[in-house]
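> please work out how this folds:
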Amino acid sequence: MSSEELTMPDAIDTLAGTDTTATADAVGTADVIDVPDVIDVPDVIDVAGGAELTVEAAVARRYAVVADVNVRSGPGTSYAKVGRLSAGAHVTISCQKPGETVTGPNGTSKIWDRIGSGRYVSDTYVRTGSDGYVAPRC
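Here you go, the predicted model:
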């Protein structure tokens, strides 16, 4: 095969034939772009109407529940039970706050995770990868 310049369809036809060699000219090139390792993200993002959104809220993460757990209306077992989550369920933590100290599968902690309006679970039942806060405080 010669090193003549081919269009992409011609290059494919050439490769599909009996001669399966191709030159760089036949395949083409792509532009290479430089991507930074770290992206500079502001601490607070302005949104419509003058409101502000914290970066933590803008980058919500989902976490696995490690054992069956009751969902409470506040950060403690004395609050009303408003639901139940099974092991393996995933939750999004909008914020965290201190409350009743609980011992669960992940140890002992007073951190409670807010997973919805009036919906809290003890952080000891959620695999966050940390013994501390992983979301903004409520």
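
> contacts and neighbour counts: CA atoms only from here.
Will do.

> check whether Pro75 really touches Glu100, as I assumed.
Yes - using Cα atoms under 8 Å, Pro75 is in contact with Glu100, at 6.4 Å.

> more neighbours: which of the two?
Neighbours around Pro75 and Glu100, counted as other Cα atoms under 10 Å, are more numerous at Pro75. The numbers are 24 against 16.

> my guess is that one is in a helix, correct?
No - the assignment for Pro75, made by DSSP: H, G, I helix; E, B strand; the rest coil, is coil rather than a helix.

> ok, longest helix in this structure?
helix 8-16 (DSSP state H).

> residue contacts, Pro42?
Val55 (Cα atoms under 8 Å, 6 or more residues apart in numbering).

> what about it, is that helix, strand or coil?
coil.

> and it, how far from Ile115?
25 Å (Cα to Cα, to the nearest Å).

> number of residues surrounding Glu52?
11.

> can you show me the strands along the chain?
For the chain, applying DSSP state E gives strands covering 44-46, 52-54, 62-65, 69-72, 81-85, 90-92, 95-104, 107-116, 119-122, 126-127.

> output the contacting helices and strands for the second one.
Using 3 or more Cα pairs under 8 Å, 6 or more residues apart in numbering; DSSP states H and E as the contact criterion, the neighbours of strand 52-54 among helices and strands are strand 44-46.

> what's next to the strand it packs on, contact-wise?
Against strand 44-46 from outside (Cα under 8 Å, 6+ apart): Glu52, Leu53, Thr54, Val55.

> and this one, please, so the two structures can be compared:
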Amino acid sequence: MLRRALVTAVVLLTAAQALPAEAATAARLFRVYATREGLVGGTTANGHVIRDRDHFAALPSRRGLSGRDSGDLTVRVCATNGRCEWAPVWDVGPWNTKDDYWNDDREMWTDLPAGKPQAQAAFEDDYNGGADQFGRQVSSPAAIDLADGTFWDGLRLTGSSWVTVQFLWTGDGPTGVARALTVVRNGPRGGAAEVGMVAEHARVSVACSVEGESVTGTEGTSSVWYRLSTGKYLGAAHLAGVPEVGAC
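Coordinates of the predicted model:
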């Protein structure tokens, strides 16, 4: 009986060690309404001066705000056209400044469930009399703002739109940091179709690795590629600080 128990324990331990990166706790993901921030030349809540075709996101709470030139708090935003961008959160808004709707323990509006932005509840359900935290009547359900480059180039949106947003810091697993704006492709080769972008400073979750075409980036030259999510690949040469990850 003892020998059987030991064998079972070894088998379970080996299986646990062999689990792919997808077995890590998944980050929270919600469908919310996105708007374009614009405001080129203005300054974000973390001190970044907004550039033309910039790449970052804004959320309506400082609990989701990264420091300047940091991507510790990064979101993956995906449009209905299949394109995604990984973007650092560098500003606060839209509408509210204390609506961390991705958390269970919310700073304000604690009677709303996680994933239900206050502005959406105000717009759709007349929550809080249809007003935001400042008493303004909410005219759209916007819960994330996107810089122009993220909006137009990363996601190729033409107008405000419903998107899926994954709050990457709410999960775990291997990650790496992009030191430059980089294209995401649908296969592990430079000629594969472009399906999104990773913004400079974004901290990206990595699912697994594959061998592919050799490419050169900020981290040198490598034939290793990382699968970020289904159908989304980024060359290892473009991502710094990734620990060893298993094969896909």
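
> hmm, back to that, winner for burial among the strands of the first structure?
Stretch with highest mean neighbour count among the strands of the first structure: strand 119-122 (a mean of 26; mean count of other Cα atoms under 10 Å).

> where in the second structure does that one align, residue-wise?
Aligned using TM-score structural alignment, strand 119-122 of the first structure spans residues 232-235 in the second structure.

> so how much does that stretch differ from the first structure once superposed?
With mean Cα distance after the TM-score superposition for the first structure, stretch 232-235 of the second structure departs from the first structure by a mean of 0.4 Å once superposed.

> which positions within the longest helix of the first structure qualify as buried?
Residues Ala11, Thr14 are the ones in helix 8-16 of the first structure that count as buried (16 or more other Cα atoms under 10 Å).

> trace it over to the second structure and give me the residue numbers.
Using TM-score structural alignment, helix 8-16 of the first structure pairs with nothing in the second structure.

> I'd like the next helix or strand past the helix or strand hosting Thr8 of the second structure.
Thr8 of the second structure is part of helix 2-17, with elements assigned from DSSP states H and E. Note on helix 2-17 of the second structure: by DSSP H and E, the next helix or strand toward the C-terminus is strand 28-36.

> for stretch 70-82 of the first structure, give the aligned segment of the second structure as residue numbers.
The aligned range for stretch 70-82 of the first structure in the second structure is 183-195, by TM-score structural alignment.

> so the residue nearest the centre of the first structure versus Thr101 of the first structure, what's the distance?
Taking Cα atoms, centre = their mean, the centroid of the first structure lies closest to Arg61, which sits 4.0 Å from it. Distance, Arg61 of the first structure to Thr101 of the first structure, using Cα to Cα: 24 Å.

> likewise for Arg119 of the first structure?
Distance from Arg119 of the first structure to Thr101 of the first structure, by Cα to Cα: 17 Å.

> ok, the alignment partner in the second structure of the residue nearest to the centre of the first structure - contacts?
Applying TM-score structural alignment, one finds that Arg61 of the first structure aligns to Pro174 in the second structure. Listed by Cα under 8 Å, 6+ apart, the contact partners of Pro174 of the second structure are Ala21, Ser205, Val206, Ala207, Val242, Pro243, Val245.

> include distance to Ala236 of the second structure when you put those residues into TSV, please.
As requested, these are exported to TSV (distance: Cα to Cα, whole Å):
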residue	distance to Ala236 of the second structure
Ala21	16
Ser205	12
Val206	10
Ala207	12
Val242	8
Pro243	11
Val245	11
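
> go through these one by one and say which ones hold in the first structure.
Cross-checking these against the first structure gives Ser205, Val206 as conserved contacts, using both residues aligned by TM-score structural alignment, their matches' Cα atoms under 8 Å.

> separation between Val198 of the second structure and Cys84 of the second structure?
Taking Cα to Cα, one finds Val198 of the second structure at 8 Å from Cys84 of the second structure.

> check Glu124 of the second structure too.
The value you get for Glu124 of the second structure to Cys84 of the second structure, if Cα to Cα is used, is 26 Å.

> which one of those two has more residues nearby?
The residue with more neighbours, out of Glu124 of the second structure and Cys84, is Cys84; 25 against 14, by other Cα under 10 Å.

> what sits against the closest residue to Thr218 of the second structure other than its chain neighbours?
Nearest in space to Thr218 of the second structure, with sequence neighbours left out and distances taken as Cα to Cα, 6 or more residues apart in numbering, is His238 at 5.6 Å. His238 of the second structure makes contact with Ala178, Arg179, Ala180, Thr182, Thr216, Gly217, Thr218, Glu219, according to Cα under 8 Å, 6+ apart.

> in the first structure, what residues pair with the host helix or strand of Trp162 of the second structure?
Using DSSP H and E, Trp162 of the second structure sits within strand 161-167. Aligned by TM-score structural alignment, strand 161-167 of the second structure falls on no residue of the first structure.
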